[in-house]
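>>> Curious how this folds, go ahead:
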Amino acid sequence: MDERAEQILGRRVEETRRDLGISKVDFCVATGISRPYLDRIEGGTANFTLKVLFKIAPALGMTVSELLEGIE
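Below you'll find the predicted structure:
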C-alpha cells in the first residue's frame, strides 16, 4: 500500500471509530492492537497487514472490502 493509501485508510479508521463513539483504549482491547500501533495507523504511517485489516474491519462493523473501498 502506498503512503497516500495508508493516510486515507488511517483517516477512515479514525473517523469511523470516533463516529461509533469507541475510545482508542476500547478499540485496542477489542482488536488486540497496541495503542502505539493504532496511533500510527490513524496517523497514516503504519504498514498494514491483512491480519490487522481483518481485526480492524469487524471492530468498526465493516468488512475488509468496505474498509478498503475506493482505496487504490
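>>> Every contact and neighbour count from this point should use C-alpha atoms.
Noted.
>>> Which helix or strand contains residue 13?
Residue 13 belongs to helix 3-19 when assigned by DSSP states H and E.
>>> run this one through as well so I can compare:
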Amino acid sequence: AWRNAQEQGALAASNMLGAGKAHEAVPWFWSDQYGLTLQISGLSDEGSKVVRRDLDDGALILFHLAQDGRLVA
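Presented below is the predicted three-dimensional model:
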C-alpha cells in the first residue's frame, strides 16, 4: 500500500502545479500469509468470469475477465 500512497502523493503534487492528470495506475498488492504468498493486480470485482489455471508447484492463477473478455484482474 505504501507504493500507492507514494504514487498518489506525486500525482497530487503534480496536479497542484497544474498538470490535470487522472490517477491511472493499476491497483495491486501482495502479502505473505502462513507460508503462502498472495498477489493481486487489477480490480477483481469488475470481472464477470473467472478462469483458473493450476500450476505444477501447487500454485494457481485466477484470471478475472470482464463481460467483453477484457482481463481486469
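>>> Quick TM-score on the pair, please.
After superposition, the two chains reach a TM-score (TM-score structural alignment, normalised by the length of the first structure) of 0.22; 33 aligned residues with a Cα RMSD of 4.4 Å.
>>> Next SSE downstream of the helix holding residue 13 of the first structure?
helix 24-31.
>>> so who does residue 32 of the second structure touch?
residue 38 (Cα atoms under 8 Å, 6 or more residues apart in numbering).
>>> element containing it, please.
Using DSSP H and E, residue 32 of the second structure falls in strand 28-33.
>>> ok and the helix or strand following that strand relative to strand 28-33, angle-wise?
Next along the chain after strand 28-33 of the second structure, taking DSSP H and E as the criterion, comes strand 36-41. Here strand 36-41 of the second structure runs at 170 degrees with respect to strand 28-33, directions being taken by axes from the mean of the first three to the mean of the last three Cα atoms, to 10 degrees.
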